[in-house]
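[1] sequence first, predicted model second:
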Amino acid sequence: MAQEQKPKQLLHLVFGGELEKLDRTEFKNLNELDIVGIFPDYASAAQAWKSKAQQTVDNAHMRYFVVHLHKLLQPGADGQ
């Protein structure tokens, strides 16, 4: 029997909050950051990001971000 291989974990964090100014990434209130979650791959993180961004489209100061956690955990490793 062939051993089943798990896909490589490339962890991504999705979070957002209201910005002080549109031209900077400085949040109005760090206590109100919205931590959407940690996702096992970029595709699922991007889907969560898009959903949250669409929910807040009426607030120009609200921004959501995808952070490549796997690059922080293993800075020299190859991957997406």
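    Noted; the coordinates are in hand. Worth saying up front: this structure is predicted, and the values here are computed from it rather than measured. Residues are numbered from 1 along each chain as shown.

[2] make it CA atoms for all contacts and neighbour counts henceforth
    Will do.

[3] buried ones in stretch 70-80?
    70-71 (16 or more other C-alpha atoms under 10 Å).

[4] quick check: end-to-end length of it?
    Taking C-alpha to C-alpha, to the nearest Å, stretch 70-80 runs 9 Å from one end to the other.

[5] adding another structure so you can compare the two:
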Amino acid sequence: MSQGTTSKQLLHLVMGGRVTDPRTLEFENPEEIDVVGVFPSYTAAVDAWRGAAQRTVDDAEMKYVIVHLHKLLDPEAEGV
């Protein structure tokens, strides 16, 4: 974080892959999960998620998600 910045870093992971059922988040093969990347803001993560999801829009068994890493790292912290 640069000096003088007071906002807290909110990391987000974008990942996806083939799911066993499109209504769930159970991945068919966890070893083949596509990790799109880790992003410093929810807005950046949504942009990356949208791009990945749109590339696979015709495949109902492919699902991409945003994981709020900052909530896992600090469960008591607030933020999107």
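    Noted; the coordinates are in hand. The shown structure was predicted, so the numbers you read here are calculated from the model rather than taken from an experiment.

[6] TM-score for these two?
    After superposition, the two chains reach a TM-score (TM-score structural alignment, normalised by the length of the first structure) of 0.89; 78 aligned residues with a C-alpha RMSD of 1.3 Å.

[7] how close does the host helix or strand of Leu13 of the first structure sit to the second structure?
    Using DSSP states H and E, the element containing Leu13 of the first structure is strand 12-18. Taking mean C-alpha distance after the TM-score superposition for the first structure, the mean distance separating strand 12-18 of the first structure from the aligned residues in the second structure is 0.2 Å.

[8] mean per-residue distance, the next helix or strand after that strand to the second structure?
    Note on strand 12-18 of the first structure: by DSSP H and E, the next helix or strand toward the C-terminus is strand 34-39. For strand 34-39 of the first structure, the mean distance to aligned residues of the second structure following superposition is 0.3 Å (mean C-alpha distance after the TM-score superposition for the first structure).

[9] what's strand 34-39 of the first structure packed up against?
    strand 12-18, helix 42-55 (3 or more C-alpha pairs under 8 Å, 6 or more residues apart in numbering; DSSP states H and E).

[10] all set, thanks.
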